[in-house]
Every structure is written in C-alpha cells, then in structure tokens.
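Structure for the following, please:
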Amino acid sequence: MNKFLLILLAFNGVLAQHKTTAKIENVKENGLHKIILPAEIRSFSKEELGDFRIVDSKGFEVPYFILQENNEAISSSFSECKILSRTTIPKSRTTIIFENPRASIDEIVLSITNADVTKSYSISGSDNQEEWFGLVNNSILNQLENNENTSVFKTLPLPLCSYRYLKIELNDKKTLPINVLKIGFFTNKTSSLKVAAIFAKSTRILQMPAEKKTRIYCIFDRPQIINQIDFTITSPNLFQRNAIIFIHKKKPSNQKGAIFPEIFSNFELNSNTKNSFSIPQLFEKEFFIEIENRDNPPLNLEKIQFFQNQIAVIADLRANEKYTILTENPKLQSPEYDLENFKNSINNNLPEAKIYDIKQISSKEKTLKNKSFWQQSWFMWLCISLGGIVIAFFTKSLVKDMRDNASI
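As a prediction, this is how the structure comes out:
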C-alpha cells in the first residue's frame, strides 16, 4: 500500500510539471512502435520536442528517438520486355528480338549471368520486324561480374527512339555466348513527402492599392509548425509575383518590447507552376505574407493551405501497458536515451501506435493540483468535522460529570 502511494505521488509530481497530456492506445505486442505525432501535440511542445516525454503506468520514462519523415523516398522496379525470339549461330552471333512497351525509349537494361568476357554488340529497331534500322553499332559490353549475386544488370544507352521492336546482336566469334536472362528497364518511383494539414483560425486578405501590394494575415490558435504553403489562384491566367513571409519580432526599446516585422522567407508565385512551396520551418502563432503586384491587378486567391512535415517517435512499448504523453514544460531540455544510438539500424517499417485524448491543463486546474493537501477545501471541512466531534465528546463528558456531582 505504501509503495503504491509513493508511486502515485511521484507520478502526480511529474504530471503537475506539464501543461499538456495525452494517451497512447494499447498495443497488441511487445516491441518497437512508430508513434506519429499529431499537429496538436507539436503545437503544445517545444519546436525541437525537448519537453516531450512518454511515461508508463508507474511514472517511469520510456526512451524514444525522433524519426523525421520529411524525405522523399525513391524506389526502383524492373519491368521486363517481352522477348519474341532468341537465335544463336555457333561461333558467329546471338540475336534477340524483343518488344518495346513504351512510347519512346532511350536505354535498355539486360540481366546477364556472371561472365568474365567482353562482347561487342549492335542494336537496331523496326516497326514490323521486316525492315530494320540501325541504332547502335559495335559497342562494347564488359564488366559482367557481380560479387554479391549470380547475375548482373547492364544498362545499354540508345538514341531516343519509338520503334515497336528492338533487336540486339551479340558477337560470338571470339567468345562463347552469354546468358541473357531478361531484357527491360528500371522505373523509378518517388513518394511524396508525408505532410499533415494545419488549419488557420483566420486568414484575412487586405488589398493595399497605394503600395501596390496584397497582404495576407495568417492567425492560428497556438504557435504552429509550418513547412509548406499551397496557393490556389484562379486569375489572372498569366502571372509572376514575388511574395515575402514576415514574422513578428520584439525589439528592446525604452525597456519595452516593440514589435516589428522581420523577413522570414520569400518565394515566387507563377502561373507555370503548382504554387506549392516548401519553406524553412516556421513556428509562429501569426505571420503575414506580402505579394508584390507592381502595376498588375491583384491575384484572385481562392484558397491558401498550410502543412507541416510529419514526424514520429520510435519507442519500445509493452502490450497492454498504459502509457501517458507529457509535454509543454518549458523547464525541460531534450532527453538523452540510449535508443538514439541505434536509430540507423532500426527498420522504420514498424507497427503504429496512435495518440488520443489530448488534454491541456488550464492554469486554474494546475494551481489546484499544485496546492498542498492542507490547503484544499476538503481538508478544512475534515478539520471542522473532527473538531465538532471532539467538542461533542468533551461536552458529553462534562454533562455526565455534572450529573454525577449533583447526585452525590
């Protein structure tokens, strides 16, 4: 019982120092989990998350490291071409005809079994497999060894062409034929950045004809991290305007902090682009954007959207354990956990754990929680009740003594 009370008091002491709390949904298995941080949690926390903590049901800190998911991921996949025929004339040549599935092509990739040989080759193209036209003549194919696999990929450049059929002729006069396993090409796929939408409390557009500018005031409920701004512009059809982001800074002046606008970043709005801009990380409650119109009519701004790069923390969680997130404590600095040293060796493809029930403790609630028990109203009433009981007991004893004395 005493141990439980000590744990409870210690946990409440930790909790009292943070203004914002949240919970993590129960996980089904032990191990590392990815916990994506909602924009609300990041808004309540320090910009670098130095005051972000995870604690278990006993109030002990759970180590974590921050995973920045703001990099574009590039993946490659090999697409095979259909081989229509393969002919080998001993001590002469090997001829392979295959179909080109693309509208245009400027290179092909061969998958070849490892071989310590050098080959010359020629490539031609055709639209009917009857009349062939030269593309590559007597080029060299070498370095056909891969120390990590039994086959090697070799890229053969071509002049940009649109022939439906292509033919490769490999010279076998000096060496034995090589084993061409596949013919095709690599397709690179780039996954876009993972971002979360941030919604402004208000966005007010002010036209300033005298200054030939448009000013956009952006106000949020709390300081927000902004990494990307998107503009939807409906008119005019052709435009090219410089835009500048200003933030509010305080400048000491006569012992008072005078607020003045400071240039944070700039970009160009252009009708030839998507007008989606990645900006240096911005962490402000309000700022404004100025568009320089010069002698042009103002832009018709249909929509302005704000986004922040998604980040997550990786933590080792236990199944069915209750975890609490604590943040918004300006006194804390970034923690130093051993887990940080293993971040490069940990696979990021981990099960996810979600954050829910985000609550901010108001100043009034925090004051009440920080009061000592003898300052609480319930303690005062308890003392009054105990005092009443004591008075009643002594009154009863006094009356009894008086009756006993009267009877003597």
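
can we go C-alpha only for contacts and neighbour counts from here?
OK.

I'd like the distance between the one residue sitting closest to the centre of the chain and K343.
Nearest to the mean C-alpha position of the chain, counting by C-alpha atoms, centre = their mean, stands Q310 at 2.2 Å. Note on Q310: its distance to K343, by C-alpha to C-alpha, to the nearest Å, is 17 Å.

Following up with a second sequence; could you model it the same way so I can compare the two?
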Amino acid sequence: MKKSFNIFVFLLCGLVLSAQEYRGDIRPVNEDGVYAIPLSPEVHSASLDRTDGIRILDEEHNEIPYWVHNGTDKREDARFVPFPIVSKTALPEKRSSVIIENKEKKAIDRISLKIAATKVSKTYDISGSDDGENWFGLVNGEILGRLSTSGKTTVEKSFAFPLNRYRYLRWDFDDEKTLPVNILEAGIYEKPDKTGIPELTELKGFTLETVQDKANKKTIIHIRFAEPQRINTLTFDIAEGPGMFLRTAHIRAKRNRNVKKRTETYVRTMGTLELDSQKENRFDKLNLFEKEFTIEIENRDNLPLEDIGVRIFQEPVYLVAELRAGKKYRLAVNPSFPSPQYDIGHFKTLFRDDLPRTGMGTLKKIPPEETTPGEIPFWKTGTFLWLCIITAAVFISWFSWRLLRDMKN
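I've put the predicted structure just below:
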C-alpha cells in the first residue's frame, strides 16, 4: 500500500508540473478579417511542440477557432531579386566595406552575396542605416570562409541578421591579414506567394562546445539550449581544416527507457548528415525537438575539421484565425490541453495566400492560482482524465493489497 501511495504522489506531482500554462497578448488588428499569427520559438518550447496545446482566447475567455499552417519557403521555387551595390570602399590592410541598397525597404532577415572565388577567410560585421550616414549594428564578429568551389569562379553565401527595414546595409570586412574579397552581386530569394513570413527563424542563445576525440577519430559538437527547441534546419560554416572533405556526421540525443523496473539512459541517433566541401552544407526537414544534442563527425584518418560554425533554424508555423478590430485576444499555451476540434480547418482552401499578419507580445508563465477558471471545462482537460486514471489505479492497488492480505490470513 505504501508503494502504491508513493506512485500516486509521484504521478500527481508530475501532472501538476506538466500543466504549466503560458500566455501572451496578440497584437490588436485594425480591420475585421482572417489573420496569420506566427508562432515564436518560445511558444514551441512552452507547448512541447504540440500546436493542439494552444488556444486563442478573447476577452470573455471564449475560444477563437484556428487552423495551423506551415509557411515553409522552398528555395527551389524562389526567384533571385537583385539589390544594387551602391558603394565599395577599402582601406589597405585595414578594412573594406560594401553597401547594398534595399530601395523598397522590404522587411528582410537575410541577403545572398555572390563572391569571386578565393581561398581566404574573413571576419565581418553587418550594420544598417536609413540615411547612409548613421549606422546601427546588426551582426558582429562573424566568420566568412569556404569561398571556393571546384569548377566555379564564384560562390554564393547567405548572410542572416535580425529582421529589419533599413534602406542601406553595410558589410565591413577585416583586411588586416588578407586582401579584400570581391563582392559581385547581392540580392534576396522570394517565393511566388506573399505570406510575409520569413523563410526560416534563426535560433539564438544556445551554447556550442567542440571537442576533438582523437582516440575515436571524431569531432564532437555539443549544443545546449535553455529550453527544448523545435529544430528544422542546420547549416555548417567550416572555416579551418582540409581544403576538400567528405565526412559523415550523426545527430545524437539522450533518451530514457525502462529496463527491468529501472530507468536507464541511452544515446539515440536522430539523423545522419554528410558534410561536403563542394556543397553549401545546409540540411533541412530535420524535425527535431531537443534541449541538448551532439553532432559527431567521423574524421577517420583525415585531419579534423576545426572552427566549425553551426546555425540552427525553425520553419515558420502560424495560426490562421478570424479576428475582430478593437477586440483583445491572447494566446494560452498548456501542453495538457486536449486537442481542439474546429470547423475552420475544413475551409482553409478558401483563404487567399496573401493573408495579413499580426504578431504577439512576450510569452509569460502563469502561476496555477492565476489560471482563469472556465476557459476550458475541467472535465474536458487532460488533467481530469489523468486524475480519473490515477484514482482508479490507487483503488485497484488498494483492493489487490487487501485481497492478498486476506489470502495469506
């Protein structure tokens, strides 16, 4: 009986912890209509990457129906839109700068540069300006490398930075040790539709540690986030190492499993990649949700790859819902919410592609005592179902114990 009671307490505590709720205000809209609401990395983390654990609520705590749309761009369907290069300057053995003009002041978070092939590597900064005189920092101290591809006289590199509408963007390259690189062309890739959702959301704030395992001839990259994150794309920028390489890399994460009434931790392979010096080394459609994982690169008898930069991205996901002007809405996130059943999902083909978009404020953790009653009937929640299961399990355990005791007597 004591063992059953302990199990009951353990399950109940786990249930309470798993029912943590988060909320964020949705920005008001100016006109009635159907809007797309992008989900931030924080929402994916709080919902444990389950969109059915999300609700849109109005001021009266009524649920607003929505359907989920994945807004992933496909680069092969995109067209290259050139941006004019308005200035190239150089201070010998110090710095060279390139200024690119975004005439239409589009909201962009990346630009592709076509660069003349070279073997040099560069450290660069990116800044933005509205008038070409006052500059504001966007990116600092990043490394640009691998600027040559066999059989080609140019390479194309994609540069990511915070979403902005600056008219001018400036690249400053450090030329203290090498001659300047030759920037030939600049532009962005646009797809045919006009959802206005950036192609990918870059994740920041993770720690990266690289270890050389000489005994097993591996390069091991440890990546850790503060909270689990949805991961769809990895890109690698390898600044140092052999000029040509072809390496197999494994993505691995720890998992728990029950073996003979005990829990053991093991390492599971989540995916396998191939790093190639002749390719971009961008890997999409990974579909991971991890707080911590490793990338193990098999060097075999080759020199190890060093100074490896890893960038991590999420594919855009947004909720499509009908909102009213002048009304306040908020997003409530709780993984214990049951799956909603809304009619709107059956009519999503009727909506046009160029939906207007609204955002949301900071997602905040809500203490259990502040959770608004009546938002979702308690008997419809996963909490109620688990309480029923646990209560039944406790009673069954108690009756079994009584039966065994009577049989012994």
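
returning to that earlier point: got a list of what the aligned partner of the residue nearest to the centre of the first structure in the second structure touches?
Q310 of the first structure maps onto P316 of the second structure when the alignment is built from TM-score structural alignment. P316 of the second structure makes contact with 38-39, 70-72, 197-201, according to C-alpha atoms under 8 Å, 6 or more residues apart in numbering.

for S47 of the second structure, same thing?
Residues near S47 of the second structure by C-alpha under 8 Å, 6+ apart: 53-54, 333-335.

any idea how far the residue nearest to Q20 of the second structure when sequence neighbours are not counted lies from A46 of the second structure?
Distances taken as C-alpha to C-alpha, 6 or more residues apart in numbering put N334 closest to Q20 of the second structure, at 6.0 Å, once the chain neighbours are dropped. Distance, N334 of the second structure to A46 of the second structure, by C-alpha to C-alpha: 7 Å.

Looking at these two, which one has more neighbours?
For N334 of the second structure and A46, the more surrounded residue by other C-alpha atoms under 10 Å is A46, and the numbers stand at 25 against 22.

what's the counterpart of that one in the first structure?
Aligned partner of A46 of the second structure by TM-score structural alignment: F44.

how close does that match sit to F65 of the first structure?
From F44 of the first structure to F65 of the first structure the distance is 19 Å (C-alpha to C-alpha).

cool, and R215 of the first structure?
According to C-alpha to C-alpha, R215 of the first structure and F65 of the first structure sit 40 Å apart.

cool, and I183 of the first structure?
Distance from I183 of the first structure to F65 of the first structure, by C-alpha to C-alpha: 43 Å.

These two - which one has more neighbours?
Neighbour count, other C-alpha under 10 Å: between I183 of the first structure and F65, I183 has more, with 23 against 19.

Find the helix or strand that the closest residue in space to the more buried one that isn't next to it in sequence is a member of.
Once flanking residues are discounted, I183 of the first structure sits nearest to L110: 4.7 Å by C-alpha to C-alpha, 6+ apart. Element membership for L110 of the first structure, per DSSP states H and E: strand 105-113.

Which part of the second structure matches the following helix or strand past that strand?
Proceeding N to C from strand 105-113 of the first structure, the next assigned helix or strand is strand 119-126, under DSSP H and E. Following TM-score structural alignment, strand 119-126 of the first structure has no partner segment in the second structure.

Centre of the chain to strand 119-126 of the first structure, how far?
Remark: strand 119-126 of the first structure is offset 47 Å from the chain centroid, using C-alpha atoms, centre = their mean, to the nearest Å.
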